[in-house]
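S.K.: quick one, fold the following:
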Amino acid sequence: MNGLPMLPTIIVDIIGSAANILFSFLSLWYAFRLTRLKPDNFLWGYLFYVTLAITAFAISRAVGHIAKEFLSIAGRADLWQLLAPYSGGFNTLCMISVSAVMIFYHKGVQAYEAIEQEAAKLKQSKVRLTQAANELKALNLSLEDKVEERTAELSKSEKKFRHLFTASKDMVFFSDSKHAILDMNASGSEMLGYSRHETSLLALRDIFRHEGEVTMYAKMLELDGYILDLEAEFKKKDGSTLYVLISATALYDEQGHVVGSEGIAKDLTRLKSMMEQLISSEKMASVGQMAAGIAHEINTPLGIILGYSQLMLEDFNKDSEIYQNLEVIERQTQASRKIVADLLKYSRQSGSARESLDLNEIFNDAVAVTEHNLNLNHIKVVLELARDLPPIIGDPEKLRQVVVNLINNAHHAMEKKGEGGQLLLRTRWDMESAKVIAEVQDNGHGIPEHINARIFDPFFTTKPVGKGTGLGLSVSYGIIQEHGGTIAIESPVPGPGNTRIQGTLFRLVLPMAMEPAALKKESIVSIG
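M.R.: Here you go, the predicted structure:
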């Protein structure tokens, strides 16, 4: 072996070591470039560190070989013997580094795969978030349009409800759990005679006539949740009664508790009055037929009794007891004949004259007949007769009888007070309806509401026995109806503003003379 030449080996070792250093640096540079191209790629980063460890090992080993050869050529092999342990130790450290990197490759790959999976999940989440963001963006873009569309629908619905609430001719109201009125439409306020501000301060107990009806209203809502066609009586501001038909629905909170109600009340006062009038008309027609038959049957014997009593009066002395008894018979017979005459008038068995007449003259004649008795009771007569009052067609005697009867009724009402009073007689005419209107108003005790609808019934009277037959107003009603008019009553009487004052007002409405004689007969209207 000593005979072989070592130069080629040395040259090859030096060149190989140099090439090892060169190629190591090239590998390291290439790995570095890969990490720059894909900084987030785990494999390229791992490869870079492996290449770095191998490069360090290759440089250490190559440099050791080159140094060894050059020291051998220079004849300093002893010096290499001193450096060799250090070079070997450094090579060992580099080899350990490469081994360590290679040993943890598997764990690194697992970590990389786990990271990749998490990255994929994050990527999917990002995609979903991107989609959600895009949808949210689209929704946001269309949200204003949708809000505007929904607002328009709500506004339209609110306008419909508001129109129904304000334009309804029935009473529409809302109340809370304590039955305080939260809101009421204008028709309801007008029906009760209150302003909108005043109704906001009311409760249901303030407008129900009877307290028990409020309790019934609350119980029905609590049990059934609604009320269908409940007939009740409301109390108006002036104290008069309003008959209504109520339908209501309960309002609930989230826990299902009743927190209020919404209701509609229909005014039945006019319908109730018409029904009472119809019943009264049928009753009066029946009584009229009966009265006519009775009057004819009684009239003849009464005439005979009256005639014989008057003949017998001539046969006895005026101071005798028999004469006085006969006078009693005569007076009572005449009173009976008057009742019979009223019955005949009530049943319209007597004829009527038809002529053009001035209603003012009828009033003046009636005052002339009754004024003396009125003055005795300190009753002041006030005449407010319209000038140029159009004439009417009728029977002056019968109409005079109606006016006198109304004046006598007013006299009796104020006579009960014992303080005198004022009797107002008024005439006017309505150009639009072509009607002549006459009113007789007193400030007496008034007519109780519960008998208001009965005052025109035959034989109904509030006067004591012997003071009246109860046929006066019935006869008056028949006469006015026969003339194609109406007779109405108000008690108490309308005062200034929306107030009511004590007293009674009878209103006669008659057609003007230019209308045809065959006039449509109207029903009586009872107000108050």
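
S.K.: all contacts plus neighbour counts: C-alpha atoms, from now on.
M.R.: Noted.

S.K.: residues near the closest residue to S356 other than its chain neighbours, how many?
M.R.: Take S356 and drop its neighbours on the chain: the residue closest to it by C-alpha to C-alpha, 6 or more residues apart in numbering is I393, 4.6 Å away. Applying other C-alpha atoms under 10 Å, we find 22 residues neighbouring I393.

S.K.: separation between I393 and K272?
M.R.: Relative to K272, I393 is positioned 32 Å away (criterion: C-alpha to C-alpha, to the nearest Å).

S.K.: and L424, that one's in a strand?
M.R.: Yes: secondary structure of L424 (DSSP: H, G, I helix; E, B strand; the rest coil): part of a strand.

S.K.: report the secondary structure state of K178.
M.R.: Recorded secondary structure, K178: coil (three-state DSSP).

S.K.: got a list of what it touches?
M.R.: G260 (C-alpha atoms under 8 Å, 6 or more residues apart in numbering).

S.K.: can you tell me how far it is from A203?
M.R.: For K178 relative to A203 (C-alpha to C-alpha), the value is 8 Å.

S.K.: with Q441 instead?
M.R.: 35 Å.

S.K.: with neighbour numbers in mind, choose between these two.
M.R.: Comparing Q441 with A203 by neighbour count (other C-alpha under 10 Å), the higher total belongs to Q441, at 23 against 16.

S.K.: ok, the more buried one - contacts?
M.R.: A410, L423, L424, L425, G503, T504, L505, F506.

S.K.: now do the fourth one against Q117, distance only.
M.R.: Meaning L425. 107 Å.

S.K.: tell me the buried residues in the longest strand seen in the chain?
M.R.: The residue-count maximum for a strand in the chain (DSSP state E) belongs to strand 241-252. Buried positions in strand 241-252, judged by neighbour count with 16 or more other C-alpha atoms under 10 Å: T241, L242, Y243, V244, L245, I246, S247, A248, T249, A250, L251.

S.K.: pretty sure the first one sits against I207.
M.R.: Same thing as T241. No: contact criterion C-alpha atoms under 8 Å: T241 and I207 do not qualify, at 9.7 Å.

S.K.: one more to line up against the first:
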Amino acid sequence: MSTLPLFPAVIIDFLGSATAIALSFLALRYSWSLIRLQPNNFIWGFLFYFCIAMAAFSLSRGVGHIIKILLIFGNRNDIWHLLSPFSGGINTMLMISAAAVTIYYHKGLQAYKAIRSEAEKLSEANTRLSNSAEQLQMLNTHLEEMVEKRTKNLSESEKKFRNFFENSKDIIYFCDNDGDITSINTSGRNLLGLDPGTTKVNFYDLFCHDSDLLKYLDELHHNGFVSDLEMECKGKDGPTRHILLTANAIYNEKGQMIGCEGIGKDMTRLKTITEQLINHEKMASVGQMAAGVAHEINTPLGIILGYTQLLMDDFDENSEDYSNLKVVERQTRACRRIVADLLKFSRQAESFKTSLDINLIIQEVLAVTEHTLNIHGVTVLRKFDQNLPMVFGDSEKLHQVFINLFNNAQYAMVEGGKIIIITSASKEEVVITVMDSGSGIPDAIKNKIFDPFFTTKDVGKGTGLGLSVSYGIIQEHGGTISVKSPVEHPETREPMQGSAFYIRLPATGVANHENEENLYNGGNTGIR
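M.R.: Okay, here's the model as predicted:
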């Protein structure tokens, strides 16, 4: 039986073993290069140890095959039989090592991933820490500048609020839950008459009417706000004020009400103007009625007066019938005087206006009335402006105004006193002040004194039309008339009992000096 030659197989085995050894060491060298580039890379570490195991295995197996071939071809089979168990054991051990490295790769890879994840987290945390450190460093560097800027902004904001709080003409207040005012602006203090040193004031005590207070509290607790509540407020030792309130409740973090803040607008002047407008409308209506009534009554009164005087001629002056007719005549004349006042009040009489010197008008009235005033213990003090401009008006009607004012002043000074008359010019106006030292006018009737038929005189002593007629005459002349009581002495500014009427008439801008000498020599020109 012929056999195949073994030489080709031996050559291939020899070359294959040498090639395996070369390639394994080449792989080992390459993995070592990777380790040097990235020492912490798990994959390259695994490949490096795997290449060591494979290089050792290839070296053991290739050297074993080469030695086997050399011994067999050198007829030293006995030596090979002695070495082959050791060669096989070494190859097996190295194969197991390579397998072990491969088996534990997955576990190592999981550990590597876990470690890498933790490393990434640490890296991210380190990045955040680094950014925080940079921000902290920047904050530390610019802290003073930032604090200064923030303080400036807060200061400007506080200044704006403070200016608004202090300079507002309305009442701005803050209260606690018991109604005690914790803060109030200057306008509020002035309006309520509170002293700067006053430490504790209860806002609820300022309400004049309990119904207004109950409505204020009810809306505040149920709605959390109060909108446009009209109330009457009583200040400390001052007049009653009409206030329009708007307020909001203040709550703490738990939603509990701990106080309120609000704004109050003083509506007293508007209320007064409204009442005056109502009075004006009422006076206009009464004037229209008075004109009709006066015309209807004037004719029969004239007939009654005429027939009474005819009858008086038929009786002796000392007879009882004559006396009775005299009473009828006197009362009829009184009725006609009332009718004349009504006509003046309704401004139905004709008006003849011309340029007038108001000082001369007053002096003419005093020439007629001053003697009577002196008899009743009333002294007239004059202080006339010698450069007073002219006014355009009806002399007869202006005479009537001053007669009414002087008569009312005399009535207010039962035991005598002083009437001070001051004339002056202000802002293209002529201002006449008629001041007396009488009993004064109570606050309760100040808004009524210009109403028709309103009088404080006893029955039969006044019709209540004097000031109403005067009011209408001054308005007809484009002026105003107002009253103040009590008053201040015009020179000493000390409080003085009495009343003062202020008449303002438009000036024509032309001064009259023709009658100055006669005017100012006719009476006392000083105020004492």
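
S.K.: quick one: TM-score?
M.R.: Remark: TM-score between the superposed chains equals 0.66 [TM-score structural alignment, normalised by the length of structure 1]; 397 aligned residues with a C-alpha RMSD of 3.5 Å.

S.K.: picking up where we left off before, residues shared between the contacts of T241 and I207 of structure 1?
M.R.: Here T241 of structure 1 and I207 have F234, K235 as joint contacts, going by C-alpha under 8 Å, 6+ apart.

S.K.: just to revisit the earlier point, the residue nearest to S356 of structure 1 belongs to a strand, doesn't it?
M.R.: Yes: the assignment for I393 of structure 1 is a strand, going by three-state DSSP.

S.K.: quick one: contacts for it?
M.R.: So I393 of structure 1 contacts R354, E355, S356, L357, H483, P511, M512, A513, A517 (C-alpha under 8 Å, 6+ apart).

S.K.: repeat that with 10 Å
M.R.: 353-359, 483-484, 510-517 (C-alpha atoms under 10 Å, 6 or more residues apart in numbering).

S.K.: just the buried members of those residues?
M.R.: Here, 16+ other C-alpha under 10 Å leaves L357, D358, L359, H483, G484, L510, P511, M512, A513 buried among those.

S.K.: dump these into CSV; add distance to P492 of structure 1 and secondary structure as well.
M.R.: Formatted as CSV, the buried ones among the contacts of I393 of structure 1 follow (distance: C-alpha to C-alpha, whole Å; DSSP: H, G, I helix; E, B strand; the rest coil):
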residue, distance to P492 of structure 1, secondary structure
L357, 31, strand
D358, 29, coil
L359, 25, helix
H483, 27, coil
G484, 26, coil
L510, 23, strand
P511, 26, strand
M512, 29, coil
A513, 32, coil
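
S.K.: could you export the buried residues of strand 241-252 of structure 1 as TSV, including distance to I15 of structure 1?
M.R.: Formatted as TSV, the buried residues of strand 241-252 of structure 1 follow (distance: C-alpha to C-alpha, whole Å):
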residue	distance to I15 of structure 1
T241	129
L242	127
Y243	126
V244	123
L245	121
I246	117
S247	114
A248	111
T249	108
A250	106
L251	103
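
S.K.: which element is N298 of structure 2 on?
M.R.: Element membership of N298 of structure 2 [criterion: DSSP states H and E] is helix 268-312.

S.K.: closest to D229 of structure 1 out of the buried ones among the contacts of I393 of structure 1?
M.R.: G484 (36.6 Å; C-alpha to C-alpha).

S.K.: surely Q481 of structure 1 meets V525?
M.R.: No: using C-alpha atoms under 10 Å as the test, Q481 of structure 1 is too far from V525 to be in contact (11.8 Å).

S.K.: which neighbours do the two share?
M.R.: In contact with both Q481 of structure 1 and V525: I487, using C-alpha under 10 Å, 6+ apart.

S.K.: which of these two has more residues huddled nearby?
M.R.: Set Q481 of structure 1 next to V525 and count neighbours by other C-alpha under 10 Å: Q481 wins out with 20 against 16.

S.K.: what strand or helix carries the more buried one?
M.R.: helix 472-482.

S.K.: what range in structure 2 does that helix sit on?
M.R.: Here helix 472-482 of structure 1 aligns to structure 2 at residues 466-476, judged by TM-score structural alignment.

S.K.: for the helix holding Q481 of structure 1, packing partners?
M.R.: Applying 3 or more C-alpha pairs under 10 Å, 6 or more residues apart in numbering; DSSP states H and E, we find helix 472-482 of structure 1 packed against helix 269-313, helix 321-346, strand 392-394, helix 396-417, strand 486-490, strand 504-511.

S.K.: and these as a markdown table, adding distance to Y46 of structure 1?
M.R.: Listed next are these as a markdown table, based on distance: least, C-alpha to C-alpha, whole Å:
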| stretch | distance to Y46 of structure 1 |
| --- | --- |
| helix 269-313 | 100 |
| helix 321-346 | 128 |
| strand 392-394 | 125 |
| helix 396-417 | 123 |
| strand 486-490 | 111 |
| strand 504-511 | 115 |
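
S.K.: quick one, which of L425 and Q117 of structure 1 is more surrounded?
M.R.: More neighbours surround L425 than the other of L425 of structure 1 and Q117, with 23 against 12 (other C-alpha under 10 Å).

S.K.: map that one across to structure 2 for me.
M.R.: In structure 2, L425 of structure 1 lands on I421 (TM-score structural alignment).

S.K.: contacts only, for that match.
M.R.: Going by C-alpha under 10 Å, 6+ apart, the list of residues near I421 of structure 2 reads 359, 362, 380-384, 432-436, 500-501, 525-527.
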